[in-house]
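*Asks:* Everything below, folded, please.
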Amino acid sequence: MSQVLVEVLPNIQACYMYITLPSNNVFYQKISVGQSECSIELQDGRVILLKMSKGTYLVPNSATGVTQAANILTVRVQISERTSLISSLSGDILSDSSTKFLDTLLNTSLSDTLVSAHCKKCPNCVFTKVKFRRVMPLPSVDWDHSSENWFCHLHGEHGQKLKPASLQPQHDECFYTELYFLMHNSMMECINAKCDDGMLKCSGCGTLLGENTDLLVKIWALNLKWLTQQGEVIYDRNSSEILLSLFHSIDKDNFGVNCQLVLEVQTVPKKYMYMVTMNTNQKLLVSDVSNLTSCEPVVQKLCLEDKDISLKKIYAIKLLYLIKEGEDSQTGQWVDDIGVHIIPCSSLFFHEVKTMLENSTYFLPDNVKVIENMNIGYIVK
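*Replies:* Purely as a prediction, here's the structure:
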C-alpha cells in the first residue's frame, strides 16, 4: 500500500498531500479531486484512490502545484469552508480536553499500598512489594534549573542563604515528574539492579534504569512499569506519551507563546535537542499511524497492487527541532533564556524521541522537511 500523509491547513483553506508511489520508476499521469476522494492515475495504468476521513471535504477539481521528487508526489488541494470550520472547532475542543499527560492519581495509587515495578525491556522485577507513605509530584520537571532565576538579582553568599533546600524525599516518600521518580537513597536496599559508578542498570538486561547519589535515587520513568500486587498496571508510559506530557505541562503556562523545550543528555560531550512548537493541534490524515509513532527505524513496505486507501484523521503537535552535540554559543543562549525549558533526560529517551521525530516525516519530500536549519517533526496525540 502506498504511504500517504495529508496536512490540513484550515486557516488558508487548503491541504498538502504527500503520496509515496510504489517505486522511483512510477510517475503520475492525472489527478482528479472529488468532494471526499482524490484519484491518482499512474502512467502504467494503475490507480490510487484516496478516501478522505469524515469531516474533511475537498473542493472538486482544485488540485494545484503538483510535483514529483523521486517517488514522492506532492499535491495542494483546496478544502471547503465547512472543513475549515470543523477543523478549527475540533482543534479548540482538543485544546480544552485532557491530553495524555502524567496521571496525578499517582499520588494515591502509589502511596500506602504494596506496589512493584518491572523493567520494560525484560521481565526483571526492579522493586518488589514496596510501600510509600507519600507520593507527590515535583513543581516541574525542570524545577532546579528554573529556580535559579528566582535569585539572579542576588550575588554570592547572600543568594545562597535565601535559596530553599532542594526538594528531597524522605526514606518512605517518592517524588515524581513526567521523566523520573525520585526516592531516598535508602531505597537502594529494595532495588534489584546493578550499581556501576552511580549508574543503576537492570540486573536482567543491563538497561540503564537511573542514577544513585549519596542522598537520592533517580529512576527514569520510561524504563519502569508500576503494578499493584494483583498485577494491575498503575503506570506504563512510552516516550511519545511522556513527550506529550512535557509539552502539555509547559504549554498551559505559556499564554499562547510557542513552547520551547530542550532535551539534554549528560554525555561527554553533552547532547541537546531543541524543540519549538509551530501548531499544537495540527490535523493530519494518514494511511498508517504507526509510522508516525514508532521509535524504531522505519522500514518502507509498499505494495505494487492497486488499492483504495482510506485515510485516518489524527491530531498532532507540529514542531521544529535541532540536534546539537557539544556546547557552543547557541546552546549557551538556550540555557540562559528563561523562556526555554532545559530538561535533563536519559540517553534512551533522547534516542527514542529523535527516531520518532525522524520517522514522522519519513514520507515527506526532502525539500519540505527542513525550515532554514531546523527539521520538521510531528508528535501524534
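
*Asks:* Please count neighbours and contacts with C-alpha atoms only from this point.
*Replies:* Will do.

*Asks:* which residues in the stretch 101-250 of the chain form strands?
*Replies:* Counting by DSSP state E, counting those that start in this stretch, the stretch 101-250 of the chain has strands at residues 115-119, 125-130, 134-137, 173-176, 180-184, 193-196, 199-202, 208-212, 216-220, 224-228, 233-235.

*Asks:* Let's have those strands in JSON lines, adding mean neighbour count and distance to Asn375.
*Replies:* Formatted as JSON lines, the strands of the stretch 101-250 of the chain follow (neighbours: other C-alpha atoms under 10 Å; distance: least, C-alpha to C-alpha, whole Å):
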{"stretch": "strand 115-119", "mean neighbour count": "22", "distance to Asn375": "33"}
{"stretch": "strand 125-130", "mean neighbour count": "18", "distance to Asn375": "37"}
{"stretch": "strand 134-137", "mean neighbour count": "20", "distance to Asn375": "33"}
{"stretch": "strand 173-176", "mean neighbour count": "22", "distance to Asn375": "31"}
{"stretch": "strand 180-184", "mean neighbour count": "23", "distance to Asn375": "27"}
{"stretch": "strand 193-196", "mean neighbour count": "16", "distance to Asn375": "36"}
{"stretch": "strand 199-202", "mean neighbour count": "21", "distance to Asn375": "32"}
{"stretch": "strand 208-212", "mean neighbour count": "21", "distance to Asn375": "29"}
{"stretch": "strand 216-220", "mean neighbour count": "22", "distance to Asn375": "27"}
{"stretch": "strand 224-228", "mean neighbour count": "21", "distance to Asn375": "30"}
{"stretch": "strand 233-235", "mean neighbour count": "16", "distance to Asn375": "32"}
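
*Asks:* Could you check how far Leu197 is from Gly326?
*Replies:* One thing to correct before we go on: residue 197 is Asp, not Leu. 23 Å (C-alpha to C-alpha, to the nearest Å).

*Asks:* whoops, I mixed them up, Val257
*Replies:* Plainly put, Val257 is 28 Å away from Gly326 if you go by C-alpha to C-alpha.

*Asks:* can you check Val59 too?
*Replies:* Shown here: Val59 relative to Gly326, a distance of 49 Å by C-alpha to C-alpha.

*Asks:* more crowded one of these two?
*Replies:* Set Val59 next to Gly326 and count neighbours by other C-alpha atoms under 10 Å: Val59 wins out with 17 against 11.

*Asks:* residues contacting Leu182?
*Replies:* Leu182 makes contact with Gln168, Pro169, Cys174, Phe175, Tyr176, Leu216, Val217, Lys218, Ile219, according to C-alpha atoms under 8 Å, 6 or more residues apart in numbering.

*Asks:* compare with the first, here's sequence two:
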Amino acid sequence: MAVVAAETRVFLEVRRRLQSALLILGEPDEGGMHLDVSITPTSLLMRTPDGCTEIRLPAGVRLVPSSCAGLQYIRGDGLHLRLRAQAESSPKLISVFNQSLQAQECCTFYCQSCGEVVIKDRKLLRVLPLPSENWNALVEEWCCHPDPFANKPLHPRENDCFLGDSFFLVNLRSDVEQEPKANTKVICKRCKVMLGETVSSETTKFYMTEVTIQPSEGSFPNIPRSQFVQSVVAQCLVELSSARSTFRFTIQGQDGKVYILLWILNSDSLVIEPLRSSDCSNKFPLLEDFSEAGSSSAWNAIKVLYQPCIKSKNQELASSWEGDISVHPLTLPSATCLELLLILSRNNVSLPVSLRQMNSFQVAFLKI
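*Replies:* Next comes the predicted model:
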C-alpha cells in the first residue's frame, strides 16, 4: 500500500480481549512524499525516499498481516486499517497502594509533587480495605435490631492504614502539622499542595493522587506528576468498575463540586509508541511526554468518554448522573480534578481527529 506524506503521524491501539488492532497513518499537514508501509507479525516498517522507520511491537504482541481489513482513507485524518492481533491477556492489576504498603513494613509517606517527607518511618501492622461509603445504610437494612455500629465510624489505630476508593486513612500522631480538629486541610509544608484532610482529632485522610508511600529503606520515586495522576486514577477506576460493576463516574472535588463526568469504554487497550531517533520525528503524540529518544514504549491504558463540568457546562447532565445510583462518585482534591481534566483534554487532542468524539462525549486514554 502507499500514501503520500510529509511527516506521518502513527496511532496504533491493540485490544487484548478482542485480539484486534487499529492502525492509523495520519494525513500530512503539507507537502508530500511517497510512503510504503510493510506489516510483519512483529513490526511495522515505513519507507520514504529519505529512509525508513521501524516500529517494533512489544513481546507478547503479534499482528496477522493477512487479516488486514477495513482499509479506508479519511480526509483530514489519514489511512485507517484493522488487523487481527495476538496479544497476551491484560496483566492483573495490583492495588495502587498494595504495591508499596505491606503489613509489618516500616514506610515513609512523601508529597508526590515535591518529595517532602510527610510521615517518616511509620510501621504498619495492618493494611485493610474500607467497606463502601454506604455500609452504614446497608447495616440498617440487614439488622432487625438497632444498628450496633451507629455513630461508630471506622478509625485506624496507631499502626493501621485503611484503604478507601481514592484515599487512605492513618492514625494521626505528631507526624503531620495541622490544627487539632476535624475537617481541616493537610497542606504540604514545602509546596503548599493539599495532601488530604483531618477526619477526627486522631485520623487523617490522604488522597491517593497526592502522596507516595515507599519502604523506609527506599527513596522517593521521581515520577512525572501527569503520569502519576493518570496511573492512580486509571487504576482506581478499573478496580471500582470491577468490584461494583459500574462504568460511569463523577469526578468531584473535596467540596462536593462535580468537575468531570467519566464513562469507561474499555480497560484492555495497549497503545504502542514507535522507535524514535534524531533522524525521524514520527511518534505517538499521545505518549510523547513519557518516552525517551531512541526507545519504544507500550502502555496499558483505559479508554474513556468524558464531559467537563466547569464553567457551568453540562450541569443538567451532571445533576442527572448524581441522582443515578449506578453512577459512582470519586472524590479528589479540587486542584487535582482540574489537573485530570487538563490531562484528558491534552490526550484527546493528541488522538486522530476521527477518534476524538463519540456522540456528545469526548474520548481520551488514561495510561495505567
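
*Asks:* Tell me the one of the contacts of Leu182 of the first structure nearest Leu246 of the first structure?
*Replies:* Ranked by distance to Leu246 of the first structure (C-alpha to C-alpha), these are led by Tyr176 at 13.0 Å.

*Asks:* corresponding residue for the closest one in the second structure?
*Replies:* Structural alignment (TM-score structural alignment) places Tyr176 of the first structure against Leu163 in the second structure.

*Asks:* so who does that match touch?
*Replies:* By C-alpha under 8 Å, 6+ apart, Leu163 of the second structure lies in contact with Val127, Leu128, Pro129, Leu130, Leu169.

*Asks:* The first one contacts Ala103, doesn't it?
*Replies:* By that I understand Val127 of the second structure. Yes: using C-alpha atoms under 8 Å, Val127 of the second structure is in contact with Ala103, at 5.9 Å.

*Asks:* Overlap in contacts, the two.
*Replies:* With C-alpha under 8 Å, 6+ apart, Val127 of the second structure and Ala103 have no common neighbours.

*Asks:* hang on, the earlier thing: possible to save the strands of the stretch 101-250 of the first structure as a markdown table with distance to Lys252 of the first structure?
*Replies:* Formatted as a markdown table, the strands of the stretch 101-250 of the first structure follow (distance: least, C-alpha to C-alpha, whole Å):
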| stretch | distance to Lys252 of the first structure |
| --- | --- |
| strand 115-119 | 31 |
| strand 125-130 | 34 |
| strand 134-137 | 17 |
| strand 173-176 | 19 |
| strand 180-184 | 21 |
| strand 193-196 | 37 |
| strand 199-202 | 34 |
| strand 208-212 | 28 |
| strand 216-220 | 24 |
| strand 224-228 | 27 |
| strand 233-235 | 23 |
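
*Asks:* Ok, which of those strands comes nearest Ser84 of the first structure?
*Replies:* Closest of these to Ser84 of the first structure is strand 233-235, at 37.5 Å (criterion: C-alpha to C-alpha).

*Asks:* what's the closest one packed up against?
*Replies:* Strand 233-235 of the first structure makes packing contacts with strand 224-228 when contacts are defined by 3 or more C-alpha pairs under 8 Å, 6 or more residues apart in numbering; DSSP states H and E.

*Asks:* Report the inter-axis angle for the strand it packs on versus strand 180-184.
*Replies:* Strand 224-228 of the first structure runs at 70 degrees relative to strand 180-184, counting by axes from the mean of the first three to the mean of the last three C-alpha atoms, to 10 degrees.

*Asks:* mean shift of strand 224-228 of the first structure relative to the second structure?
*Replies:* In the superposition with the second structure, the aligned residues lie an average of 3.3 Å away from strand 224-228 of the first structure, counting by mean C-alpha distance after the TM-score superposition for the first structure.

*Asks:* tell me, how many neighbours does the closest residue to Ile368 of the second structure other than its chain neighbours end up with?
*Replies:* Nearest non-adjacent residue to Ile368 of the second structure, counting by C-alpha to C-alpha, 6 or more residues apart in numbering: Ser231, 4.3 Å away. Counted with other C-alpha under 10 Å, the neighbours of Ser231 of the second structure add up to 20.

*Asks:* who's in contact with Ser231 of the second structure?
*Replies:* Leu366, Lys367, Ile368.

*Asks:* residue ranges of the helices in the stretch 151-300 of the first structure, please?
*Replies:* 156-162, 239-251, 290-293 (DSSP state H, counting those that start in this stretch).

*Asks:* Give the buried residues for the helix or strand just after the last one.
*Replies:* This means helix 290-293 of the first structure. Downstream of helix 290-293 of the first structure, the next assigned helix or strand under DSSP states H and E is strand 307-310. Going by neighbour count (16 or more other C-alpha atoms under 10 Å), the buried part of strand 307-310 of the first structure is Ile309, Ser310.

*Asks:* now for strand 307-310 of the first structure, which elements pack on it?
*Replies:* strand 47-51.

*Asks:* chain center to the strand it packs on: distance?
*Replies:* Chain-centre distance of strand 47-51 of the first structure: 30 Å, with C-alpha atoms, centre = their mean, to the nearest Å.

*Asks:* helices and strands around it, which ones?
*Replies:* strand 37-42, strand 307-310.

*Asks:* Report the angle between that strand and strand 37-42.
*Replies:* 160 degrees.

*Asks:* quick one, longest strand in the first structure?
*Replies:* Longest strand in the first structure by number of residues (criterion: DSSP state E): strand 271-286.

*Asks:* Roughly how far does the residue lying closest to Asn258 of the first structure once chain neighbours are set aside sit from Thr108 of the first structure?
*Replies:* Counting by C-alpha to C-alpha, 6+ apart, the nearest residue to Asn258 of the first structure once its immediate chain neighbours are dropped is Thr277, at 5.4 Å. Separation of Thr277 of the first structure from Thr108 of the first structure (C-alpha to C-alpha): 33 Å.

*Asks:* which of the two has more neighbours?
*Replies:* Thr277 (20 against 13).

*Asks:* Translate the more buried one into the numbering of the second structure.
*Replies:* The alignment partner of Thr277 of the first structure in the second structure, by TM-score structural alignment, is Ile264.

*Asks:* so who does its match touch?
*Replies:* By C-alpha under 8 Å, 6+ apart, the contact set of Ile264 of the second structure is Phe247, Arg248, Ile302, Lys303, Val304, Leu305.

*Asks:* The same query, at a cut-off of 10 Å, please.
*Replies:* By C-alpha atoms under 10 Å, 6 or more residues apart in numbering, Ile264 of the second structure lies in contact with 234, 237-238, 241, 246-249, 302-306, 363-365.
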